[in-house]
Structure formats: C-alpha cells, structure tokens
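[1] give the three-dimensional model of this entry:
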Amino acid sequence: MILVDTSVWISFLKNDDPDLGDILKKYLKRNDVFTVSAVFGELFQGVKNKREWDILQILWSSLPKVEEEGLFIKAGQLSNKHKLYASGVGLIDCYLLAACLDNKLALWTLDKKLQKAFDQVTT
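    Presented below is the predicted three-dimensional model:
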C-alpha cells in the first residue's frame, strides 16, 4: 500500500515517464494507492484544462483516502521532533509523512528532500 505524492501524479498526468505510468497503473489496478486531500488540493490548484480536471475528479472520487483528522497537528509535531523544517521540508510534506506513518503506507515521491525525510522518520 502506498501514498502517491503530488510529484508522481504530475509526472503521470503529463506522461513524462512511461515506465512510471505503467507502474502506477499496476498499483491502481490492485487498489494499492491511497491519497489525502492535500495531494489532490495541490493537483487541482495546477489544473490547466477540462481534461485534467475530469481525470482528477475521477481519481479523487475513486481512490481510498486515509483518515485525516488530526494529521496537521501530527505533521507539525513530526516536523518539530525531526527538525524537518530546518531541512526544507514543509508542513504539507510532513502531512504526507504523518499519513504514511499513521497508516503504515510506503511513500512514492520524486522529491529527494521528501524521500530523505521519509527515510529519516521511518528508521
């Protein structure tokens, strides 16, 4: 089970990397992809046309979501405990980390700072 970061979704939607797209499609087919509102909020913020909007609407309505109550507080606490803000990891990224920790999910990201933070908080 994985939480897919905004960076991966953007690459998928732009079809930047066909291999990434194939892998994500396999995860989606197996229902192994979870999401949070923050990721789709970022994606909707950058929508450029109706096609993208429609795709995001379908994905948002069909993907399983993690329980988000209290996650921003946990994200802030996680950031403080691991000094993540000083490493350039913002609150939204910490939110994703907290969601992964709370739900025992792997994180799939193309963001090297976020991946390093995930490795730090899960070891």
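[2] from here on, just use CA atoms for contacts and neighbour counts.
    Will do.
[3] please enumerate the helices of the protein.
    6-14, 18-29, 37-45, 50-62, 71-82, 91-103, 112-121 (DSSP state H).
[4] out of those, deepest packed?
    Comparing those on average neighbours per residue, with mean count of other C-alpha atoms under 10 Å, the densest one is helix 91-103 at a mean of 21.
[5] got a list of contacts for that one?
    Under the criterion C-alpha atoms under 8 Å, 6 or more residues apart in numbering, residues 2-3, 5, 36, 38, 66, 68, 71-72, 74-76, 78-79, 84-85, 105-107, 114, 118, 121-122 lie in contact with helix 91-103.
[6] run this one through as well so I can compare:
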Amino acid sequence: MILVDTSVWIDHFRQRNVELREIIENDRLLCHPFIIGELALGSLRDREAVIGFLQAQRETVVATHDEVMTFIDRYSIFSMGIGYTDAHLLASTLLDRRVSLWTRDKRLLAAAQKAGASVHMAASNPH
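    Here you go, the predicted structure:
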C-alpha cells in the first residue's frame, strides 16, 4: 500500500503521473486526512470531484498526537526541516509496516530513511 504525499499529488494534478494512476487502478492507494486537508487549501481544478475522490479512498492509520511526539523523539527527526503534517505521515508509515511513503520532499525522505520507514521509490520516468 502506498501513502502519497502532497508533493506527488500536486505534480500529478499539473501533469498526469502514470505510476500514480496505476497505483490507484490497482487499489494500492492510501490517503491521510492531513493530505486531503492540505490539498483542499490549494487551488484545484474540479475541486469537489478531487476532494470527493480522495475522501472515498482508504485511509491510512492516523497517529495520535502523543504517538507523533513519541516518534519525533524516538527517531530524532526534529531539526530536519519537516513539518507536523510530515511527521504524521511518517508516523502512519511506521505504525503500519505494510505502508510505503511516496514523497518528492527531500527533507521528508531523509527523515523517513532515518526512521527506517518504508519509502516508495518512483520509476525513473514518472510521466
């Protein structure tokens, strides 16, 4: 299962990503409510359809505030330039080891690797 970060979705909305489409078609997509919220705050074409689609997808495990705070300290991911939403995505990935995180955010990727989280590495030609 693949948890897709905001950075990947934004690129996909600009230019369709074949690999992301395949993940969706193969029912391997997981969504996090914070990602849906971040996307809802942006400029989306066909806003209602996009948000509706994302909300209809399976939701990943959502960590509690206490779990996220524990992971921040346990894996020393503070001072790495990631935000609280990123820490939540990372915690979700660590709580369910069947999940891989797909991000284009270099800082989040570094934090995920430091914590030993599973990371989805995109194909070399994503479009």
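[7] I figured Phe12 of structure 1 hits Leu20, correct?
    Yes: Phe12 of structure 1 lies in contact with Leu20 (C-alpha atoms under 8 Å); the separation is 6.8 Å.
[8] how about Leu20 of structure 1, what does it touch?
    Leu20 of structure 1 makes contact with 8, 11-12, according to C-alpha under 8 Å, 6+ apart.
[9] wait, which of those residues is closest to Gly90 of structure 1?
    Distance ranking of the contacts of Leu20 of structure 1 against Gly90 of structure 1, using C-alpha to C-alpha, places Val8 first at 17.6 Å.
[10] can you verify my assumption that that closest one contacts Trp108?
    Yes: if you go by C-alpha under 8 Å, Val8 of structure 1 and Trp108 touch, sitting 7.1 Å apart.
[11] stretch 40-49 of structure 1: end-to-end distance?
    This stretch, stretch 40-49 of structure 1, spans 15 Å end to end (C-alpha to C-alpha, to the nearest Å).
[12] I would like the residues contacting it, please.
    When contacts are defined by C-alpha under 8 Å, 6+ apart, stretch 40-49 of structure 1 is touched by residues 6, 9-10, 53, 56, 60.
[13] do the same with stretch 103-119 of structure 2
    4-8, 75-77, 80-82, 86, 90, 93-94, 97, 99-102, 120.
[14] follow-up on the earlier one: just the closest of the contacts of stretch 40-49 of structure 1 to Lys26 of structure 1, please.
    Nearest to Lys26 of structure 1 among the contacts of stretch 40-49 of structure 1, counting by C-alpha to C-alpha, is Trp9 at 14.0 Å.
[15] gap between the closest one and Phe34 of structure 1?
    According to C-alpha to C-alpha, Trp9 of structure 1 and Phe34 of structure 1 sit 12 Å apart.
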